[in-house]
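# just coords:
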């Protein structure tokens, strides 16, 4: 026990002088009193401090969302366009094939073969052809009297009405 460092405060055992009170140093308060005007100004500044980044975030998020939406629509439309082009190509190929088949079945050779084999018809011969000459047709011409003067417009109306009724 001889090596222990123990210290004693002997002032605690001395008599105290009651005439003079011992002043204990008071701690300073950390609270700062602000007037209401400055308090409101500080609150507005804090609101502005957070409001600008919030709106910037909203704008950036909106732009990113619009970009993603545009890309999705572009992909969808591209897919639909490719499918429509593929269908169009298939239909054009089918149309060409059917047109070729139709042309083959309606050619003059095919018609002559069908007429001779299926229907038993023969090609025309010289003795079957009769040429006829027709006279020039008669011509007729309708002559109408036209009314001239101030009553011509009334006559035109009357003629229009009678042409509708006849």
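Looks like it came in fine. Model, not experiment: these values are computed from the prediction.
# switch to C-alpha atoms for all contacts and neighbour counts from now on
OK.
# Work out for me the element the residue most central in space within the chain sits within.
Taking C-alpha atoms, centre = their mean, the centroid of the chain lies closest to residue 73, which sits 8.1 Å from it. Per DSSP states H and E: residue 73 is located in helix 36-105.
# the inter-axis angle of the helix or strand just after that helix versus helix 36-105?
Downstream of helix 36-105, the next assigned helix or strand under DSSP H and E is helix 108-117. Compare the direction of helix 108-117 with that of helix 36-105 by axes from the mean of the first three to the mean of the last three C-alpha atoms, to 10 degrees and you get 50 degrees.
# put this beside the first:
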């Protein structure tokens, strides 16, 4: 459908633009004016009070989280230091235990006990003349002692003896 309107095309839009960034203007032409569009002008977005409260709450939450992380790291460092000190004490105690065990074993050896018995207590080793052997010709006997019985069991045994 042909356009029978009386409007001419603006071909100046297709001309090359100068390097300065400013459009070339002829002295004869009027500066171009922007046409108003049908849409209402765009209002610059301003910060609303609710958004400010949200952002401040988010920042407070982030600061609290960072603070708690820092406190946890400090406590973790303190506990690691305490663990290191306790491990040093434990290794020293284990070394002391080994030393005391060796000392106790050296004091309680058979040679030391024998020396103590001979020197301090006046004991001697047995000699052959001190040993006596006992020979029994009779066979071994087992004797069972009678246990004490109650009155009812004696009565029951007396009745069984006469039956």
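Looks like it arrived, so ask away. As the structure is a computational prediction, the values presented were derived from the model and not from experiment.
# picking that back up, what's the residue nearest to the centre of the first structure aligned with over in the second structure?
Following TM-score structural alignment, the counterpart assigned to residue 73 of the first structure within the second structure is residue 75.
# Same question for residue 118 of the first structure.
In the second structure, residue 118 of the first structure lands on residue 120 (TM-score structural alignment).
# What lines up with residue 91 of the first structure in the second structure?
Aligned counterpart of residue 91 of the first structure in the second structure: residue 93 (TM-score structural alignment).
# Oops, could you answer that again for residue 155 of the first structure instead?
Looks like residue 155 of the first structure stays unaligned there (TM-score structural alignment).
# Show me how far stretch 41-57 of the first structure is from its chain's centre.
Remark: stretch 41-57 of the first structure is offset 37 Å from the chain centroid, using C-alpha atoms, centre = their mean, to the nearest Å.
# Now do the SS call for residue 130 of the first structure.
coil (DSSP: H, G, I helix; E, B strand; the rest coil).
# circling back: ok, the match of residue 73 of the first structure to residue 89 of the second structure distance?
According to C-alpha to C-alpha, to the nearest Å, residue 75 of the second structure and residue 89 of the second structure sit 21 Å apart.
# Same check on residue 132 of the second structure?
Using C-alpha to C-alpha, residue 132 of the second structure is found at 59 Å from residue 89 of the second structure.
# Could you check which of those two is surrounded by more residues?
A direct count of neighbours by other C-alpha atoms under 10 Å for residue 132 of the second structure and residue 89 places residue 89 higher, at 12 against 7.
# quick one on the thing from earlier: can you report how many residues neighbour the match of residue 91 of the first structure?
Using other C-alpha under 10 Å, residue 93 of the second structure has 12 other residues around it.
# Quick check: the gap between it and residue 145 of the second structure.
Residue 93 of the second structure sits 57 Å away from residue 145 of the second structure when distances are taken as C-alpha to C-alpha.
# Quick one: map residue 54 of the first structure onto the second structure.
Match for residue 54 of the first structure (TM-score structural alignment): residue 56.
# Its match: neighbour count?
Around residue 56 of the second structure there are 12 residues (other C-alpha under 10 Å).
# repeat for residue 115 of the second structure
Burial of residue 115 of the second structure is recorded as 13 neighbouring residues (other C-alpha under 10 Å).
# what do you get for residue 104 of the first structure?
For residue 104 of the first structure, the count of nearby residues is 13 (other C-alpha under 10 Å).
# repeat for residue 140 of the first structure
6.
# cool, and residue 156 of the first structure?
Using other C-alpha under 10 Å: residue 156 of the first structure sits among 13 other residues.
# Next: the one 3 residues further on.
Neighbourhood size, residue 159 of the first structure [other C-alpha under 10 Å]: 12.
# Check which helix or strand it maps to.
helix 152-165.
# now that helix: how far from the chain's centre is it?
57 Å.
# And stretch 71-91 of the first structure, by the same measure?
Relative to the centre of its chain, stretch 71-91 of the first structure is centred 15 Å away, using C-alpha atoms, centre = their mean.
# same check, this time on stretch 89-103 of the first structure
Offset of stretch 89-103 of the first structure from its chain centre (C-alpha atoms, centre = their mean): 34 Å.
# how big's the offset between it and the second structure?
Average distance, stretch 89-103 of the first structure versus aligned residues of the second structure after superposition (mean C-alpha distance after the TM-score superposition for the first structure): 0.5 Å.
# Helix, strand, or coil at residue 158 of the second structure?
helix.
# What's the local residue count around it?
11.
# just the one 4 residues further on next, same as before
With neighbours defined by other C-alpha under 10 Å, the count for residue 162 of the second structure comes to 6.
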